[in-house]
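*Asks:* A predicted structure for the sequence below; I have some questions about it.
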Amino acid sequence: MKLNNLDRKISMLCPTCGCKDFNFDEHDENGLVTCTQCERQLTRADLVAENSELIAETQNEIAKEAQKQIEAEMKKMLKNAFKGNKNIKIR
């Protein structure tokens, strides 16, 4: 079973001004992230913690979409399994 289109990109927001643009060193995982608009500096862990509600909301959205895809695939598999049987109907 293959799930389609579950990739998402989450734009982190500055907790001070709501800006989506940050300056950071890509190679330094523990380095500081600086907002380009208000110049607030945070660690990456703090930025993720500040955006945890947005991340959780996106995770729930992905889970719901995956569940719908799995349900549709299971229904299709059941219909195909009992295709020639007159006594069993799948709705």
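*Replies:* In hand now; what should we look at?
*Asks:* from here on, just use CA atoms for contacts and neighbour counts.
*Replies:* Will do.
*Asks:* assign a three-state SS to L6, would you?
*Replies:* Secondary structure assignment for L6 (DSSP: H, G, I helix; E, B strand; the rest coil): coil.
*Asks:* comparison target, given below:
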Amino acid sequence: MNLDKHSRTIPLHCPTCAGTTFKSESPESLSVICTGCERVISKDELCRENEENVQEHLGEIKKEISKAVADDMRKRLQKAFRGSKGFKLK
């Protein structure tokens, strides 16, 4: 089963202007600058401010993956017991 199709990028929003583009002076920098309102915010604070959005996406991903796993298991069991006269799967 390929779980790569369930991979997604979750955009983080600026708590001030709801912008989604940020710039950083360097990759090691602990803060970013919103390109919309030029607010300087730490990466940790940005993650905390977007926690609800991240949790919502996580819930959606969990539902999609559990459905995909159940479908995959059903298909594998049907294939394994195909042609069996005493065992049927729905």
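*Replies:* Structure's in. What do you need? Source: prediction; values computed, not measured.
*Asks:* which stretches in structure 1 count as strands?
*Replies:* Using DSSP state E, the strands of structure 1 run over residues 22-23, 32-35, 41-43.
*Asks:* now tabulate those in JSON lines and tack on mean neighbour count and distance to N80 of structure 1.
*Replies:* Formatted as JSON lines, the strands of structure 1 follow (neighbours: other C-alpha atoms under 10 Å; distance: least, C-alpha to C-alpha, whole Å):
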{"stretch": "strand 22-23", "mean neighbour count": "15", "distance to N80 of structure 1": "51"}
{"stretch": "strand 32-35", "mean neighbour count": "21", "distance to N80 of structure 1": "53"}
{"stretch": "strand 41-43", "mean neighbour count": "17", "distance to N80 of structure 1": "52"}
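*Asks:* is Q37 of structure 1 in contact with K20, as I believe?
*Replies:* No - Q37 of structure 1 is beyond contact range of K20, at 9.0 Å (criterion: C-alpha atoms under 8 Å).
*Asks:* show me which residues of stretch 82-91 of structure 1 are buried.
*Replies:* Within stretch 82-91 of structure 1, no residue counts as buried by 16 or more other C-alpha atoms under 10 Å.
*Asks:* sorry, slip of the keys, the one I care about is stretch 66-82 of structure 2.
*Replies:* By neighbour count on 16+ other C-alpha under 10 Å, the buried set for stretch 66-82 of structure 2 is 68, 78.
*Asks:* same list, the strands of structure 1, but as JSON lines with distance to E65 of structure 1 please.
*Replies:* Compiled in JSON lines, the strands of structure 1 are given as follows (distance: least, C-alpha to C-alpha, whole Å):
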{"stretch": "strand 22-23", "distance to E65 of structure 1": "30"}
{"stretch": "strand 32-35", "distance to E65 of structure 1": "32"}
{"stretch": "strand 41-43", "distance to E65 of structure 1": "32"}
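*Asks:* between these, which one is closest to Q69 of structure 1.
*Replies:* With distances scored as C-alpha to C-alpha, the stretch of those nearest to Q69 of structure 1 is strand 22-23 (35.0 Å).
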